[in-house]
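J.: Sequence and predicted structure, then a few things I'm wondering about:
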Amino acid sequence: MDSPANSQKTVSDDEEIDYSIKPEFYDSDLDVKDELWMVKKRDGRTSDAVLSCPACFTTVCLECQRHEQYVTQYRAVFVVNCKVDENRVLQHNSTPPSIVGKRTRDSEKQEAGSADGERLNPVVCSTCSTEIGVFDSEEIYHFSNVIPSEP
C-alpha cells in the first residue's frame, strides 16, 4: 500500500484553470446594466430606500417613501415579491403609526368588526412568508418590518 508521500501528486483545481480566458459568467458591465434597469423601473422617480425582507433578504420594494416621524417605516404603492393576506383583516383603532404592522396585543389591533377603525390586511414576503407590513383600504403598502438600503 502506498503512503500519501509516495502517491501521485494531487493537482488542485487552481492549477487546472486557464486564467487567460475570460470566465463564462463574468460581466464587467453588470453594475452599469443593473443601474440602467433600476432607472428604467423607477421611470425617473426617486426613492428613499430599497426595502428587503428581514428573514430572506428578498427585495420587496424598489420605490418607497420614508415616514416623516417614524424613520423605520415606509410606504409604497408599487411592490415586488409581496403577498397581501386577504384571509386576515386587522383593525387599526387610533393607535400610533409606530405599531402598524408590528405584533401587538388584541386591545390595540383587533380582528375586523369595529366601525371606527381602518381595515388593514397583513403583507407577507412571497418567498418566506415573513410578515413585513400592512396593506390599507387606499391600496397603500405600509412597511415596518423590513431592511432598508440605499437606493
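T.: Received, thanks. Residues are numbered from 1 along each chain as shown.
J.: all contacts plus neighbour counts: C-alpha atoms, from now on.
T.: Noted.
J.: okay, which residue is most central for the protein?
T.: For the chain, residue 52 is the residue whose C-alpha lies nearest the centre (Cα atoms, centre = their mean; 2.2 Å).
J.: ok, and here's another one to check against it:
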Amino acid sequence: MEEKQGKEAMEAMEEEPEAMDHQELVSSDDEIDYSIEPEFYDPNLDEKDEVWVRKQRKGHGSDAVLSCPACFTTLCLDCQRHEKYLTQYRAMFVMNCKIKMDKMLPQEKRKPKKLKSDTKSGSKPRGNTETDEIYHPVCCSVCSTEVGVFDENEIYHFFNVLPSYS
C-alpha cells in the first residue's frame, strides 16, 4: 500500500507544472507601501551613534575602531596602530573581549641584536640579554574568535581584527 502511494507521489512530481498566471508573479517590492514611514527607522541614528562613540572615547582620538573578523562585534574604540606592523594595534580599554587567563602563549625569549661596533670593540650589548614576556590569548566574547593577546602590563595587542578608520 505504501509503495503504491510513493509511486503516485513520484509520478505527480514528474508531470509538468501547470502554467502559472503572470499576475501571480508579483515582486514583494510591489506590495510595499513606501508612503508610510517604516516602524523601525530612525533618521537620527547616525548622529546618536556618533555622540555615544565620542562619549566612550572621552575626547581621545583613535587610530581605528576594531571589530571581530568573524562576527563584526566592536572590540575597541580607542587604540594605537603599531608603527612597524600596520595590521596590529594596542589598547588599554576594550569591550566584548575575554582574556583566557588559564592559557599562556609560549614565552618569547628575545635577545637584543648585536651591533657590528659592539662585536669589534668587545663590549657587551646594553640591556637584558633575554626577556620573558607572558601573554594570554584574547577572544571575542560573542563568537570566541582569537583576536589578540593580553600582556603582563595589562595592554591588549590586537592582530586578528577588522579596523575601520574614522
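T.: Done, it's in. As the structure is a prediction and not an experimental result, all values here were calculated from the model.
J.: Give me the TM-score for this pair.
T.: Once the chains are overlaid, their TM-score stands at 0.76 when taken by TM-score structural alignment, normalised by the length of the first structure; 130 aligned residues with a Cα RMSD of 2.2 Å.
J.: Aligned to the residue nearest to the centre of the first structure, what sits in the second structure?
T.: Matched by TM-score structural alignment, residue 52 of the first structure corresponds to residue 67 in the second structure.
J.: tell me the helices in the first structure, going along the chain?
T.: Taking DSSP state H as the criterion, the first structure contains helices spanning 13-16, 30-42.
J.: which bit of the second structure covers the longest one?
T.: Right, the one you point to is helix 30-42 of the first structure. Mapped onto the second structure using TM-score structural alignment, helix 30-42 of the first structure spans residues 45-57.
J.: mean distance, the matching stretch to its aligned residues in the first structure?
T.: Compared with the first structure after fitting, stretch 45-57 of the second structure has a mean deviation of 0.9 Å; criterion: mean Cα distance after the TM-score superposition for the first structure.
J.: mind listing what's buried in that stretch?
T.: Going by neighbour count (16 or more other Cα atoms under 10 Å), nothing in stretch 45-57 of the second structure comes out as buried.
J.: re earlier: now render the helices of the first structure as TSV, adding distance to residue 95 of the first structure.
T.: Converted to TSV, these look like this (distance: least, Cα to Cα, whole Å):
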stretch	distance to residue 95 of the first structure
helix 13-16	61
helix 30-42	33
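J.: Which among these is found nearest to residue 92 of the first structure?
T.: helix 30-42 (30.8 Å; Cα to Cα).
J.: OK, contacts around the residue nearest to the centre of the first structure?
T.: 58, 59, 60, 61, 146, 147, 148, 149 (Cα atoms under 8 Å, 6 or more residues apart in numbering).
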